[in-house]
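> Quick one: sequence and predicted model below, then my questions.
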Amino acid sequence: MTVMNKVNVEEQAILAKKAAKILSLLSTEEKNAALLTLADVLDAEYETILTANKEDLENGRKKGYDDAYMDRLTLTKERVEEFAQGLRDVAKLEDPTGIVNSDWTLDNGLNVQKITVPLGVIGMIYEARPNVTVDASGLALKSGNAIVLKGGSSAIHSNKQIVDVIHRGLEQTKIPKEAVQFIASTDREATQQLFTMKKHIDVLIPRGGGSLIQAVVNNATVPVLETGVGNCHIYIDAEADVNKALAILVNAKTDRPAVCNAAETAIIHKDWLDTNKDALTQTLKENNIAVHGDELAVKVIPGAVSAGEDDWANEYLSTDIAIKTVNNVEEAIDHIDAYGTKHSEAIITENKETADTFMKLVDAAALYHNASTRFTDGSALGFGAEIGISTQKLHARGPMGLPALTTIKYMMNGNGQTR
């Protein structure tokens, strides 16, 4: 399969904008029918997608990508079925457009309605996860938006094939295939061009590592819905139940270490560590979790290595974890304030007052009391697929499902009123 290195990005954006006009007129039933058709076509053509994915995986092995990166890049029949099912799940969700949020009539008889509408054309820039191609397309189409996709070069063959399949599916529906555009180029100029097409692109959403996100935020003239990396913390309080704490820590660290809602640092109250150091050590050993700890953690946990300043800010994306010991919840919050990325933070404690303090004072998009950070996910929280997890505070925050891909219009109906 050949990959184009020169594409007309502006032409693709213009086609997407025209398609968005058509898409905005379609009914919920027509959009849902299209999503179900796409899911069926993806299931039927999974072998062509896996064949393309093999080429990306081979290139990844030659370039020496680490295990976490290769896991994000890898597709299987089961994973293709999962993101096809994700489209079916999105089809079941309430249409976020056309909802009347407010309705009132002025003294002069002018009726005012505040109504949700699509954003228009979404630009999506992402790295090694081919599933994002499907998730983002499905959410965009259901919310009445066209989308211009720019995936990373490491997944170029997988993404191009997935979009080819999506286009064949859309040809069987009321949605024009031009509503999903893929920039099939490894040329950085194509990405830079996408940054600046404010005339055609309504919003940019970056999804990937910190360097990608900052490149978009710092260089784009198009409005950006900022997603964030996940340096997530589990704070184990002095009054934490040992079984809950260990089970949550293991799940948050090892279920899928390469995802952004995995825990990267455990902050442990010194009293809890003193009482439960043997159980903690055994649990870490059984789950092959490598520890980078502060002075006390290194002293009591066999095999732990001393943590440097970088360890507190590191998104390991592996089964490594940093361990910081503290005297109280205030010290835990201070550490999170210093090193957290405002993504997902958890406290394990049986003390409600301590939990309330943590939940109110920690600044993050998602907070958990006695639960794993792994639930910061659109599907896990009942949103269907997600287009990303926003760590900013404007427009949308946390897992961004369908409502995050809408804006509002004020629609006024009168009978000749003038001012």
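All right, it came through fine.

> When you work out contacts or count neighbours from here on, use the C-alpha atoms and nothing else.
Fine.

> which stretch of helix or strand covers the nearest residue to Lys142 once chain neighbours are set aside?
Distances taken as C-alpha to C-alpha, 6 or more residues apart in numbering put Lys31 closest to Lys142, at 5.9 Å, once the chain neighbours are dropped. Lys31 is part of helix 28-44 when elements are defined by DSSP states H and E.

> what packs against that helix?
When contacts are defined as 3 or more C-alpha pairs under 8 Å, 6 or more residues apart in numbering; DSSP states H and E, helix 28-44 sits against helix 77-92, helix 131-142, helix 156-170.

> Reformat the ones you listed into a markdown table and put distance to Lys198 and mean neighbour count next to each item.
Listed next are the helices and strands packed on helix 28-44 as a markdown table, based on distance: least, C-alpha to C-alpha, whole Å; neighbours: other C-alpha atoms under 10 Å:
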| stretch | distance to Lys198 | mean neighbour count |
| --- | --- | --- |
| helix 77-92 | 28 | 20 |
| helix 131-142 | 18 | 25 |
| helix 156-170 | 24 | 23 |
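
> so which of those helices gets nearest Gly208?
helix 131-142 (10.5 Å; C-alpha to C-alpha).

> In addition, the following structure is provided for comparison:
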Amino acid sequence: MSVQEQGRRAKAAAGVLATATRAAKDAALRTMADALVRRTPEILAANEADVEAGRAAGLTPALLDRLALNDYRLEGMASGLHQVAGLPDPVGEVIRGSTLPNGLELRQVRVPLGVLGIVYEARPNVTADAAGLCLKAGNAVLLRGSSSAAHSNAAIVAVLRDALQTAGLPEDAVQLVDASSRETVKQLMRARGLVDVLIPRGGASLIRSVVEESTVPVIETGVGNCHVYVDAAADLDMALEILLNAKTSRPSVCNAAESLLVHRAIAEPFLARALPALRDAGVTVHGDVDVVEAGHRRGVDVFEATDDDFGAEYLSLDLSAAVVGSLDEAVAHIARFGSGHTEAIVTGSLDAAREFTARVDAAAVMVNASTRFTDGEEFGFGAEIGISTQKLHARGPMGLPELTSTKYVVTGTGQVR
């Protein structure tokens, strides 16, 4: 089936979803969640085929980690759908309202976006997350995953479509776009009039390609070159715990820390502890001259960092590191190399925290907390559709409200202009 035909079917399904009750949508989400758990064996069998093919094709450990499913991750996908079912329905919410001097009643109301296209790489959990969020917000979705996850995505979408049919909603609300050819991505990008919004999730090259070539409006989800800045007033125990969590808890995701900045005033004692701890956790450090010298003093190998290292989203157990002379230098470094995703400061100074949060340009800024908290579920939004690093319409983790638009409803008693 062509992307154009899928778009037409999605548009028809979106018309049904736009007026579906919350009860109907929530029942469908719970049916979808239960079906994922019940049919776990067939999904895992399909996923194993993808993982084996990925290994044979030489996928990196980070990509294999994103690709792999297990019982725990499938339970997490199902749990995410149950969480979304429990969230308030954004459709119909009145954002603001007033009565004009002429007596007209004005209301701005949330409405579905319509048909969303999601282009994403590897991670098959996105398939269920995106389908669930789009459904709750009254949207139909066209899912174009990567060829590396083709078997997994096909199995998951088959389960979700069967569940939709069982729940009495149109199965074409969730459709999988063929991933065997790059032509289908181009067709999605040019499906203006059928697809209302396109959301790319993946590496920098994929996102850049979709943003630059699409005629369909795009919400840009960004690369995560996230920094942890350890300020002069930091508690060093806290700073070390935050750094290790941000870097090592799951290095293959976009909210993992990729860069460390340390104030010169506490660089010696902090690096004396942090470099051996990072080494013991399997992290390779790419540092400036000060960090390299600190490594030598502690018998820890540190590779000399280049600008490319400081700008990298490693998605692996690699970390760039630099010593800065002030908060100003930290902010300037982040402005030069950051990606606008998540930045963190560890400090005991309220003034430093306020200045950092005011000056750093990012979708999320953490004070004395790990960058790993930038996540829709952690923020209480349920499963997220992505983390937007742009500034129009949506920024940060995109939950249900970000998957809606608005319309104005004006009610009068015969007024004419």
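All right, it came through fine. In this text the structure is predicted, and so the values were computed from the model without any measurement.

> Report the TM-score for the pair.
Scored against TM-score structural alignment, normalised by the length of the second structure, the superposed chains reach a TM-score of 0.98; 413 aligned residues with a C-alpha RMSD of 0.9 Å.

> of all the helices and strands packed on helix 28-44 of the first structure, which lies closest to Gly209 of the first structure?
Closest to Gly209 of the first structure of those is helix 131-142 (C-alpha to C-alpha; 14.1 Å).

> Just tell me the aligned range of that closest one in the second structure.
Mapped onto the second structure using TM-score structural alignment, helix 131-142 of the first structure spans residues 125-136.

> Am I right that Thr407 of the first structure is in a strand?
Yes - assessed with DSSP: H, G, I helix; E, B strand; the rest coil, Thr407 of the first structure lies in a strand.

> What lines up with it in the second structure?
In the second structure, the residue matched to Thr407 of the first structure (TM-score structural alignment) is Ser405.

> circling back: got the helices and strands packed on helix 28-44 of the first structure as TSV, with distance to Lys18 of the first structure columns?
Output for these, formatted as TSV (distance: least, C-alpha to C-alpha, whole Å):
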stretch	distance to Lys18 of the first structure
helix 77-92	23
helix 131-142	14
helix 156-170	16
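
> I'd like the distance between the closest residue to Glu55 of the first structure other than its chain neighbours and Ala380 of the first structure.
Excluding the flanking residues, the one nearest Glu55 of the first structure by C-alpha to C-alpha, 6+ apart is His157, at 7.0 Å. Separation of His157 of the first structure from Ala380 of the first structure (C-alpha to C-alpha, to the nearest Å) stands at 29 Å.

> circling back: mean deviation of the match of helix 131-142 of the first structure from the first structure?
Compared with the first structure after fitting, stretch 125-136 of the second structure has a mean deviation of 0.2 Å; criterion: mean C-alpha distance after the TM-score superposition for the first structure.

> hmm, back to that, so the helix holding Lys31 of the first structure aligns onto which residues of the second structure?
Taking TM-score structural alignment, helix 28-44 of the first structure hits residues 22-38 over in the second structure.

> ok, now stretch 371-389 of the first structure?
Using TM-score structural alignment, stretch 371-389 of the first structure pairs with 369-387 in the second structure.

> Now check the second structure for the residue matching Tyr65 of the first structure.
Checking TM-score structural alignment: Tyr65 of the first structure goes with Leu59.

> neighbours of its match, just the number please.
15 (other C-alpha atoms under 10 Å).

> I'd guess it is in a helix, am I close?
No - membership of Leu59 of the second structure in a helix is not supported by three-state DSSP, which gives coil.

> what's near enough to touch it?
For Leu59 of the second structure, the contact set (C-alpha atoms under 8 Å, 6 or more residues apart in numbering) is empty.

> cool, and the one 4 residues further on?
Applying C-alpha under 8 Å, 6+ apart to Leu63 of the second structure gives the contacts Ala122, Ser252.

> so it is in which element?
Per DSSP H and E: Leu63 of the second structure is located in helix 61-67.

> Run the chain-centre distance for that helix.
Centre-to-centre, helix 61-67 of the second structure and its host chain are 16 Å apart (C-alpha atoms, centre = their mean, to the nearest Å).

> and stretch 257-274 of the second structure, how far from the first structure on average?
Mean for stretch 257-274 of the second structure is 1.4 Å (mean C-alpha distance after the TM-score superposition for the first structure).

> Just to confirm, what residue in the second structure is aligned with the residue nearest to Glu55 of the first structure?
So, by TM-score structural alignment, His157 of the first structure is matched to His151.

> hang on, isn't its match packed against Leu44?
No - counting by C-alpha atoms under 8 Å, His151 of the second structure sits too far from Leu44 to count as a contact (9.8 Å).

> hang on, the earlier thing: buried residues in the match of helix 28-44 of the first structure, which are they?
Residues of stretch 22-38 of the second structure classed as buried by neighbour count (16 or more other C-alpha atoms under 10 Å): 22, 25-37.
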